[in-house]
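Participant: sequence-free structure coming up:
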């Protein structure tokens, strides 16, 4: 979790999600609608690198992928050695469904049998069957990394436009700085599952390194330019307010406290390496986080955000003349973890239980509690909306090692 963009617990920051809809394999969450941690991925994890790893170490020469619009596609990565501090990858994608439909478009199955090798070979020369992606990672200094990527999609397909992206990472002693720009940028709305293209999007992200306990903070500046359009979907869907042109700045501060209720002091097996170092210490612990977030929005997106949040009582200020909005809120999170076993033996040496409850919006919780109290005082049945507003986002996980085969 420390390697993710989150420096503060809670649904505050928009992580990237893996998706097969583009060659890059990533879509960022719509601002204000953060994805669950289980659906998100790290900022330094890229699909070409994943495919290259699977080709090298998992004997997978080709990787299949499936989307509703393209069907089954096959991907392969070619590694281009440049220098010790500079790597490049070329990702190729072949549209298997379109190739098979081309074989059967004249005469069905009989047409396939009548084709000779020469005619089948000509089908492979069709440019519309292919897509190419290029990515390059440059280690500028031990603390600076630059990633450049460009995708070129199927010819004669107006719905797929070339995508370009640049990401810069810098490591400070106690902070991480990330600057990324994409044109167009792909966003995903977790509530509706729809994808949106923004012509140009840029973000500057500064986060303090996460600590076991103590104060941490996170600053983010985000800019969208151009009218958003739905990507491969119903064009009449409502555009999320935060994707409209404008500039937004968000800052958050939080305090986290971790408490060890019990931690084993028993010695581990000697000369036996744990299968996972992070799961090798039996313990029972609890943690709590509380913090506040403040965001300022300028441009068309600020007007839309006020309209969307008008039913929720929160700290807000809107200036129609300057097209600016100031929003504030509080958040909290609680978790409990219990683990038994050192994960060193082959059988039944790890049992782990983890539960987490997030309250991402204090104002939403307060509004729901107010509605719930009013319903009870008026002898009305509590509304489902009020109950939903006060219920935390809860995640529960149970890990049990049964047997580990070597």
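Facilitator: It's in. Every value quoted in this text rests on a predicted model; they were computed, and no experiment measured them.
Participant: all contacts plus neighbour counts: C-alpha atoms, from now on.
Facilitator: Will do.
Participant: Assign a three-state SS to the residue lying closest to residue 368 once chain neighbours are set aside, would you?
Facilitator: Closest residue in space to residue 368, ignoring its immediate chain neighbours: residue 386 at 4.4 Å, by Cα to Cα, 6 or more residues apart in numbering. Under the three-state scheme (DSSP: H, G, I helix; E, B strand; the rest coil), the conformation of residue 386 reads as helix.
Participant: Could you measure from residue 386 over to residue 367?
Facilitator: Noted for residue 386: a distance of 8 Å to residue 367, by Cα to Cα, to the nearest Å.
Participant: So between the two, which is more surrounded?
Facilitator: A count of neighbours by other Cα atoms under 10 Å puts residue 386 above the other of residue 386 and residue 367, at 20 against 17.
Participant: got a list of what that one touches?
Facilitator: 367, 368, 369, 371, 372 (Cα atoms under 8 Å, 6 or more residues apart in numbering).
Participant: Presented hereafter is structure B, for comparison with structure A:
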């Protein structure tokens, strides 16, 4: 569903988005961007835990992914011109990849470790084809040529992930992954659960972020400490966090964009709170007797494909909250087009121009309003599940008020000059539509619609993001799904296992 708590979580640095660009299957959302569509948020089950399950159901244990085209990070860092960066984009991961677990520790252990491998077969076949058709005539490549192609390290990636339970209420997750020709990414996460709070300490070097445009940013070092309250019966929730970015972020799949201010180096302390209220317009409570099917020969129990989607209902819910942030250091913004201000006064030591852009202290309000309508109990094989979730988000109260003032001004008189559009000024409408196809298979589409066009600045509805998926509900898990999703904007897709999540 369109979760309301996304409104507060997106102000911090630990919102995981599903991504095929990494072996562990996640990247972080850029804080301060519009809230992502519901399907974009990654599941709580780690990729290292998903792959052993998938390996039993997919042929040869190979799980398919569609990776985005990303160059090597070294080429992005070293190249100083748009032409060099554009050339580096040709050295891609390959649009199709296969993942498989190579090693899993015995289940009797109280800790687990998984070694994962990834192969890019499209790039392998393309390299062999180029070797065959390299000359004027077709030639059969020799054994050494084939071995050289097969041993190309850019075809492979590997990841190692382990979770160690330190106490009954705390655990430590360590992971590292290496892409051929790209270096390593490492991460450590310490989690402790209190009676009413969760404490998380995370460090990553480097960390991968995705912004609202589908651009990947690599931050050399990222460390955060968060204290989050559990959702209370009163609907009140609060959160505190301290975060540090180290080094200048680099774009991986673009050649000209301003770096998001929240990714620039420096220390940031953040606090946020929210109040949530839910109300059912009508709800048909699940009756256990309805699940009993009687025939002349016998009677049997027909349980729903998902126990969390077995009650037809119509409901309204809302959330309002606020957040404040204080920055220390790194009060600059990195412009990624060095050809615009060559030789300028604000040019940095690494050849990129800088401009002051980040306020040392900020405070803002946010809010969400959601409507849900579900038909069917998701028990029958056909026409027994249709669901619509619509969530209206105001990501920034200050930006919304300023945008409303500009809108009224434009209605009264023609604007004298084109203004820069703030992506947070326009309300965002997130729509999730789910329809049962047959049995446990559900088609789902997630979309985000804005009232302003970012390209022209004009006031008309514009689809900012959309994701498609097929969900296969696993009845034995009560509320588990195998999700096949694809994002046209990011040009990537994944197969995921999600438990008790929508």
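Facilitator: Everything's here; your move. Worth saying up front: this structure is predicted, and the values here are computed from it rather than measured.
Participant: Just give the TM-score of the two.
Facilitator: The TM-score (TM-score structural alignment, normalised by the length of structure 1) is 0.81; 381 aligned residues with a Cα RMSD of 3.4 Å.
Participant: want to throw the contacts of residue 386 of structure 1 into TSV with secondary structure and distance to residue 168 of structure 1?
Facilitator: As requested, those are exported to TSV (DSSP: H, G, I helix; E, B strand; the rest coil; distance: Cα to Cα, whole Å):
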residue	secondary structure	distance to residue 168 of structure 1
367	helix	40
368	helix	41
369	helix	43
371	helix	46
372	helix	47
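Participant: tally of neighbours for residue 220 of structure 1?
Facilitator: When neighbours are defined as other Cα under 10 Å, residue 220 of structure 1 has 19 of them.
Participant: corresponding residue for it in structure 2?
Facilitator: The pairwise alignment with structure 2 assigns residue 220 of structure 1 to residue 241, based on TM-score structural alignment.
Participant: Count the neighbours of the counterpart of residue 286 of structure 1 in structure 2 for me.
Facilitator: Aligned by TM-score structural alignment, residue 286 of structure 1 pairs with residue 316 of structure 2. Applying other Cα under 10 Å, we find 17 other residues in the vicinity of residue 316 of structure 2.
Participant: residues in structure 2 aligned with stretch 340-350 of structure 1?
Facilitator: Counting by TM-score structural alignment, stretch 340-350 of structure 1 corresponds to 375-385 in structure 2.
Participant: and the residue of structure 1 positioned farthest from its centre, how far is that from residue 120 of structure 1?
Facilitator: Taking Cα atoms, centre = their mean, the residue of structure 1 most remote from its mean C-alpha position is residue 114, at 47.6 Å. When distances are taken as Cα to Cα, residue 114 of structure 1 and residue 120 of structure 1 turn out to be 10 Å apart.
Participant: Which neighbours do those two have in common?
Facilitator: Between them, residue 114 of structure 1 and residue 120 share no neighbouring residue, with contact defined by Cα under 8 Å, 6+ apart.
Participant: Could you check how many residues crowd around the aligned partner of residue 392 of structure 1 in structure 2?
Facilitator: For residue 392 of structure 1, the aligned residue in structure 2 is residue 427 (criterion: TM-score structural alignment). The burial count assigned to residue 427 of structure 2 is 23, neighbours taken as other Cα under 10 Å.
Participant: do the one 5 residues further on as well
Facilitator: Applying other Cα under 10 Å, we find 23 other residues in the vicinity of residue 432 of structure 2.
Participant: and what of the one 5 residues further on?
Facilitator: Neighbour count for residue 437 of structure 2, taken as other Cα under 10 Å: 17.
Participant: Residue 289 of structure 1 now?
Facilitator: Using other Cα under 10 Å as the criterion, the residues surrounding residue 289 of structure 1 number 22.
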